[in-house]
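Any chance you can model this:
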Amino acid sequence: MGQCESYPNSRVGEQAAVRRSDAKFKSGAVAVNVAGFHYDYTNLQATTTVGGVSTLQNAGSAEIYGIDADASFRASDDLTLTMGAAWLHARYDAFPNASLVEMPTDPDFDGVLDGRTDVSGQRMIRAPKFTVNGLIDYHHDFDAGRLALSLNGFYSTKVRMALESRIEQDAYFTGNARIAFSPADTGATLSVFARNFTNAKVLGSTFINPSADAVIYSPPRQIGVGLNYSF
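So this is what the prediction gives:
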């Protein structure tokens, strides 16, 4: 069923009217969940950087709506497949006086390092338009022990990381894989794993200032072996 409510956000004065509808389906080994949602924000607060110091600023209003769905298929007692996807519309309806850190190299630099810009109608930061994720999980018990394999992946379209449009995360795909074997009656598990096996460059955090924009990336590709023991 759909629902509508208005509630204050964790930031003082920020409110959102929320509507959400959910549908679920399950038949045998298949389960599907679909949800549609709509958030209408008023007195929205946004974190901006002024003079190198992060501060809260009134961003006016914003609208977010979209659809997310996930499905799982239990192919056998040993194998489960899961997939999810989401589409998101997220824009500032009114943000006429956003504080931005400009740089002299910006094409529209007006001579003021900390400037004011109307970003009304622009996409909200850290809000990808489309994401997809998937998981393959397999395990089987043999006389010699248990074999387990897992493979997951995640795709995201381009994301604005800050109100300054020059700071963006390009579209990327990343994934993790693991194969493990637990010899029977030993308590030990031997594994080989790969994290971010596509070696995608994913921005974790940013620090914006007039002289240079600093970014911290999530870990690159990691390949290793593991040994766990349970007493």
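
Please count neighbours and contacts with C-alpha atoms only from this point.
Will do.

What is the neighbour count of Q57?
17 (other C-alpha atoms under 10 Å).

Oh, that last question was meant for K26, not what I typed.
Residues lying near K26 (other C-alpha under 10 Å) number 11.

isn't it right next to V34, touching?
No: with contact defined as C-alpha atoms under 8 Å, K26 does not reach V34; the gap is 11.8 Å.

quick one: L227 and V50, what's the gap?
Separation of L227 from V50 (C-alpha to C-alpha, to the nearest Å) stands at 48 Å.

Those two: who's more crowded?
For L227 versus V50, the count of surrounding residues by other C-alpha under 10 Å is larger for V50: 18 against 12.

Check the gap between the more buried one and G175 for me.
36 Å.

I'd assumed R160 was in contact with E168.
Yes: at 4.5 Å, E168 counts as touching R160 under the criterion of C-alpha under 8 Å.

Those two: which is more packed in?
More crowded of E168 and R160, by other C-alpha under 10 Å: R160, with 19 against 16.

close enough to count as contact, that one and Q169?
Yes: the criterion here is C-alpha under 8 Å, and R160 meets it with Q169 at 6.3 Å.

structure for this one too, so we can compare:
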Amino acid sequence: MLAMFHQEWQRQGRDSVPARLAIVDDDPQSQFMFPEFRLAQQMLEARGIETVILDPSELDYTNGVLTARGRPIDMVYNRLVDFALEAPNHRALRHAYLDNAVVVTPNPRVHALMADKRNLILLSDARTLREWGLNETEAGYLEKAVPDTRLVSAEDAETLWSNRRRLFFKPVAGHGSKGVYRGEKLTRRVFEDILKGDYIAQNFVPAGERTLRIDGEVTTRKVDIRLYTYAGQLLLAAARVYQGQATNFRTSGGGFAPVFQV
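Modelled structure (predicted):
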């Protein structure tokens, strides 16, 4: 983890190490992952990097310097889900980032390149993959892994509506399964709202299931696998266990689970 922060620091044109780093999220103490923020804080401070956990409203950008609580911030570990930093209370961080006055990781450019769901349109297109120079094996992996994806537009409304039972609709910049809809449960009113927003439609792929014993009772839960990577290297494989349309932390017996490779 420390090596990744150091790489991000250097990639954005800095040398040495940051003196003061801020972990930033909206109302951080209310976040489900707040204990993770504290762990990161402890690890960074153990290496001599002063680390604070902040709400973005605590940031101020004046005369080319980003500060919090009266002292400069050199680097921001960004946990906000406003990926483009467009919200009014994220203005100070946005301006400091655009002026290269602070190192932000992950930042809007990284999200646009790597996480915008419109990228899935390209990654699910066999011809595009081959034009990029992927060999048959590499292209085959992506064809199997990425469901066919298209951009939602009003021009395709009737086709999308008639095929909705085979589709899953997602906002292009969404997170945490917010604003997603399984087509077979879609109402016409919600569909009209989707047409007005920035959405993709993917071929629906049912979630895998596993049989578990929870409180002595045998039951089933949905499972998906998450691969956490950095700079093309796998860091961790973990599973999300859940019930319902999308992953959540409310399911009894659900949450994160380890993945064992055999």
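
TM-score for these two?
Taking TM-score structural alignment, normalised by the length of the first structure as the basis, the two superposed chains have a TM-score of 0.23; 103 aligned residues with a C-alpha RMSD of 6.6 Å.

rewinding a little: mind listing the shared neighbours of R160 and Q169 of the first structure?
Common contacts of R160 of the first structure and Q169 (C-alpha atoms under 8 Å, 6 or more residues apart in numbering): none found.

Need the single longest strand in the second structure, by residues.
strand 217-230 (DSSP state E).

Roughly how far does L66 of the second structure sit from R11 of the second structure?
On the measure of C-alpha to C-alpha, L66 of the second structure and R11 of the second structure end up 19 Å apart.

how about the helices of the stretch 1-150 of the second structure, start to end?
2-11, 34-46, 91-98, 108-114, 119-123, 126-131, 136-145 (DSSP state H, counting those that start in this stretch).

now for these, which one comes closest to R188 of the second structure?
helix 119-123 (24.5 Å; C-alpha to C-alpha).

Next, the buried residues of the closest one.
L120, I121, L122, L123 (16 or more other C-alpha atoms under 10 Å).

Take those residues and write them to JSON lines, including distance to L167 of the second structure.
Compiled in JSON lines, these are given as follows (distance: C-alpha to C-alpha, whole Å):
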{"residue": "L120", "distance to L167 of the second structure": "14"}
{"residue": "I121", "distance to L167 of the second structure": "14"}
{"residue": "L122", "distance to L167 of the second structure": "18"}
{"residue": "L123", "distance to L167 of the second structure": "17"}
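
Could you say which helix or strand holds L81 of the first structure?
Under the criterion of DSSP states H and E, L81 of the first structure resides in strand 79-94.

What are the buried residues along that strand?
Result for strand 79-94 of the first structure [16+ other C-alpha under 10 Å]: buried residues 80-94.

For I194 of the second structure, grab the count of nearby residues.
Using other C-alpha under 10 Å, I194 of the second structure has 23 other residues around it.

which SS class is it?
helix (DSSP: H, G, I helix; E, B strand; the rest coil).

secondary structure element for A157 of the second structure?
Going by DSSP H and E, A157 of the second structure is in helix 157-162.

Mind listing what's buried along that helix?
Result for helix 157-162 of the second structure [16+ other C-alpha under 10 Å]: buried residues L160, W161.

could you point out which element follows it?
Downstream of helix 157-162 of the second structure (by DSSP H and E), the next one is strand 167-171.

which helices and strands does that next one pack with?
strand 181-182, strand 199-203 (3 or more C-alpha pairs under 8 Å, 6 or more residues apart in numbering; DSSP states H and E).

quick one, which of those is packed in tightest?
Most buried of those by mean neighbour count (mean count of other C-alpha atoms under 10 Å) is strand 199-203; its value is a mean of 23.

Can you point out the buried residues in the helix or strand just after that one?
Going down the chain from strand 199-203 of the second structure, the next helix or strand is strand 208-214, by DSSP H and E. For strand 208-214 of the second structure, a neighbour-count test (16+ other C-alpha under 10 Å) marks nothing as buried.

Tell me what angle strand 208-214 of the second structure forms with strand 217-230.
Angle, strand 208-214 of the second structure to strand 217-230, by axes from the mean of the first three to the mean of the last three C-alpha atoms, to 10 degrees: 120 degrees.

Quick check: A112 of the second structure vs V104 of the second structure, distance?
Distance from A112 of the second structure to V104 of the second structure, by C-alpha to C-alpha: 14 Å.

If you count surrounding residues, which of these two has more?
Ranked by neighbour count (other C-alpha under 10 Å), A112 of the second structure and V104 place V104 first, with 23 against 15.

Distance check, that one against A22 of the second structure.
Relative to A22 of the second structure, and taking C-alpha to C-alpha, V104 of the second structure is found at 10 Å.

circling back: and L66 and R11 of the second structure? Which one has more around it.
Just comparing L66 of the second structure and R11: by other C-alpha under 10 Å the higher neighbour count belongs to L66, 22 against 11.

That one contacts H95, doesn't it?
No: under the criterion of C-alpha under 8 Å, L66 of the second structure makes no contact with H95, lying 9.2 Å away.

Report the buried residues of the host helix or strand of A17 of the first structure.
In the assignment (DSSP H and E), A17 of the first structure maps to strand 15-27. Neighbour-count burial for strand 15-27 of the first structure flags Q15, A16, V18, R19, R20 (criterion: 16+ other C-alpha under 10 Å).

Would you mind checking which of those residues is nearest to D114 of the first structure?
Using C-alpha to C-alpha, the buried residues of strand 15-27 of the first structure come closest to D114 of the first structure at Q15, 28.2 Å.

Grab the nearest non-local neighbour of the closest one.
Spatial nearest neighbour of Q15 of the first structure, chain neighbours left out: P8 (4.4 Å); criterion: C-alpha to C-alpha, 6 or more residues apart in numbering.

So what's the residue count around the one you found?
Neighbours of P8 of the first structure (other C-alpha under 10 Å): 14.

count of neighbours near T131 of the first structure?
20.

For A46 of the first structure, see how far away it is.
Applying C-alpha to C-alpha to T131 of the first structure and A46 of the first structure gives a distance of 23 Å.

Kindly report the same for I179 of the first structure.
Relative to A46 of the first structure, and taking C-alpha to C-alpha, I179 of the first structure is found at 43 Å.

same deal with R20 of the first structure?
24 Å.

And Y7 of the first structure, by the same measure?
In terms of C-alpha to C-alpha, Y7 of the first structure sits 18 Å off from A46 of the first structure.

What of F130 of the first structure?
For F130 of the first structure relative to A46 of the first structure (C-alpha to C-alpha), the value is 22 Å.
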